[in-house]
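Novice: quick one, fold the following:
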Amino acid sequence: MTALTIRPLAASDRAGWDPLWQGYLTFYKASIASDISNVTFARLTGGAEPMGGFVGERDGALIGLVHWVIHRSTWNSRDICYLQDLFTAPEARGTGAGRALIEAVRQMAQARGCFRVYWQTHESNAQAQALYDKVADKSGFIVYRQPLG
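Specialist: Now for the predicted structure:
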């Protein structure tokens, strides 16, 4: 097994990104129309939005992804970074890929002058929380959502 490479998500990664994105959606029992996935990928790779991603690559194959969104905050004059999606292929779990993807976002956000990186996970995702507890602090906040149609 060769070393893990973490690099920015590129437009040429679509074929490798799709199965990881679908794996992420399946994990969370979510379904998104293909036109939304198309818009999402274009936003992540187009360079015009305050968002992007990184991928983990090993032996020429993508084995993980992470997406991020930079936005303003009412709590600081500097921007904040939301780590929106993190997923590694099942065979890559426990190999350090998730930690490396989080670190890539942290370094990018720090370089952009953000004051914090934050993310959320489902309360049932114990495997991810075991990692998150090692690399970040739990905020104690509970997320509420109000669908708008």
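Novice: from here on, contacts and neighbour counts on C-alpha atoms
Specialist: Fine.
Novice: tell me, what residue is most central in this protein?
Specialist: V66 (2.6 Å; Cα atoms, centre = their mean).
Novice: helix, strand, or coil at it?
Specialist: When classified by DSSP: H, G, I helix; E, B strand; the rest coil, V66 comes out as strand.
Novice: so the closest residue to it other than its chain neighbours, which of the three states?
Specialist: Take V66 and drop its neighbours on the chain: the residue closest to it by Cα to Cα, 6 or more residues apart in numbering is L86, 4.4 Å away. For L86, the assignment made with three-state DSSP gives strand.
Novice: thought L86 was touching H67?
Specialist: Yes: in this structure L86 lies within contact range of H67 using Cα atoms under 8 Å: 6.7 Å.
Novice: second input sequence below; structure requested for side-by-side comparison:
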Amino acid sequence: MGITIREPAEGDFFSWLALYEDYATYYERALTDQGALLVWSWLTDAARAERGLVAVDDDGALIGLVHYHEVPRPLDGDHALHIDDLFVLEEHREQGFGRALIEAVATVGAEFGTPLVQWLAKQDDPDARSFYDEIADASTVVVYRLRSAQQAPASPASADAPSVEPVQTGDEAVEATDDGATPDDSPADDASADAPATDAPDADASASDASGDNPEDNPVDSSAGSPAAESSTTEA
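Specialist: Alright, predicted model coming up:
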């Protein structure tokens, strides 16, 4: 069986969608119609950074896909291509399609002076990682994602601060600290009023996989690469 790798065409949408839905299912991710249309618009718009390639069998059917984009590497003064999503249908894995998709991305990079190709892989996907180990070197870099404000632990200052409860004295309410002292009895009260407030960090924890990533997750062929990453990729 021959291996053909090409850019997706307008008429490929529904075939590509079926592949991408299988990819999302593999990683137990929900893919909405709106999300799929958005990704497809990226792939078919030359002004967008996200690019894509598809693997085609002898009958012209789409059996695999790869999505990637260019990323800067400031300290090295160059760029790399980051694979966000990599997927090959299960029945076509271990036939070289995954490898061909990754190599096609590398070819694109070489043509534009960005020969380095990188991607994320799930630690608990031994089949994919076994394949990747055949063609690439694992990095020692660990990916961190900032917690959202709801997930962030309380700051030490707020955790140690005494609780304050209102106490009614006749018709007037005053505030007392845990030890029963009123604000007038506490010398630290004035200082605390001038202290700056401490807010928990607010961040979007969402990407690719890739990939990705999805940042967060991708399926792989044992002969090819894995979302986007922070999607992972899955080869077939």
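Novice: TM-score for these two?
Specialist: The TM-score (TM-score structural alignment, normalised by the length of the first structure) is 0.92; 148 aligned residues with a Cα RMSD of 1.4 Å.
Novice: thinking again about what came up before, quick check: neighbours shared by L86 and H67 of the first structure?
Specialist: Common neighbours of L86 of the first structure and H67 are not found (criterion: Cα atoms under 8 Å, 6 or more residues apart in numbering).
Novice: how much space separates the residue nearest to the centre of the first structure from W21 of the first structure?
Specialist: V66 of the first structure sits 10 Å away from W21 of the first structure, going by Cα to Cα, to the nearest Å.
Novice: overlap in contacts, these two.
Specialist: In contact with both V66 of the first structure and W21: F87, using Cα under 8 Å, 6+ apart.
Novice: E165 of the second structure contacts A173, correct?
Specialist: No: look at E165 of the second structure against A173 with Cα under 8 Å: they stay out of range, at 10.1 Å.
Novice: can you give me the helices in the first structure?
Specialist: In the first structure, the helices defined using DSSP state H lie at 14-27, 34-46, 97-111, 126-135.
Novice: residue contacts, E10 of the second structure?
Specialist: Neighbour list for E10 of the second structure: T44 [criterion: Cα under 8 Å, 6+ apart].
Novice: what is the neighbour count of R99 of the second structure?
Specialist: When neighbours are defined as other Cα atoms under 10 Å, R99 of the second structure has 22 of them.
Novice: measure stretch 65-84 of the first structure end to end?
Specialist: Stretch 65-84 of the first structure has an end-to-end distance of 11 Å (criterion: Cα to Cα).
Novice: for stretch 68-80 of the first structure, same thing?
Specialist: Counting by Cα to Cα, you get 10 Å between the two ends of stretch 68-80 of the first structure.
Novice: buried residues in that stretch?
Specialist: 68-70, 79-80 (16 or more other Cα atoms under 10 Å).
Novice: returning to what we had before: pipe the helices of the first structure into TSV and attach distance to T2 of the first structure per row.
Specialist: Listed next are the helices of the first structure as TSV, based on distance: least, Cα to Cα, whole Å:
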stretch	distance to T2 of the first structure
helix 14-27	18
helix 34-46	26
helix 97-111	13
helix 126-135	23
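Novice: still on that earlier bit, how near is the residue nearest to V66 of the first structure to S124 of the first structure?
Specialist: From L86 of the first structure to S124 of the first structure the distance is 15 Å (Cα to Cα).
Novice: same check on T5 of the first structure?
Specialist: Distance, T5 of the first structure to S124 of the first structure, by Cα to Cα: 29 Å.
Novice: so those two - more neighbours on which side?
Specialist: The neighbour comparison of T5 of the first structure against S124 (other Cα under 10 Å) goes to T5, with 16 against 8.
Novice: so what's that one up against?
Specialist: Applying Cα under 8 Å, 6+ apart to T5 of the first structure gives the contacts 56-58.
Novice: cool, and V141 of the second structure?
Specialist: V141 of the second structure makes contact with no residue, according to Cα under 8 Å, 6+ apart.
Novice: and it, how far from Q118 of the second structure?
Specialist: 12 Å.
Novice: same check, this time on H67 of the second structure
Specialist: 12 Å.
Novice: which one in the first structure is aligned with D160 of the second structure?
Specialist: Aligning on TM-score structural alignment leaves D160 of the second structure without a counterpart in the first structure.
Novice: what number of residues lie near D160 of the second structure?
Specialist: Residues near D160 of the second structure, counting by other Cα under 10 Å, number 9.
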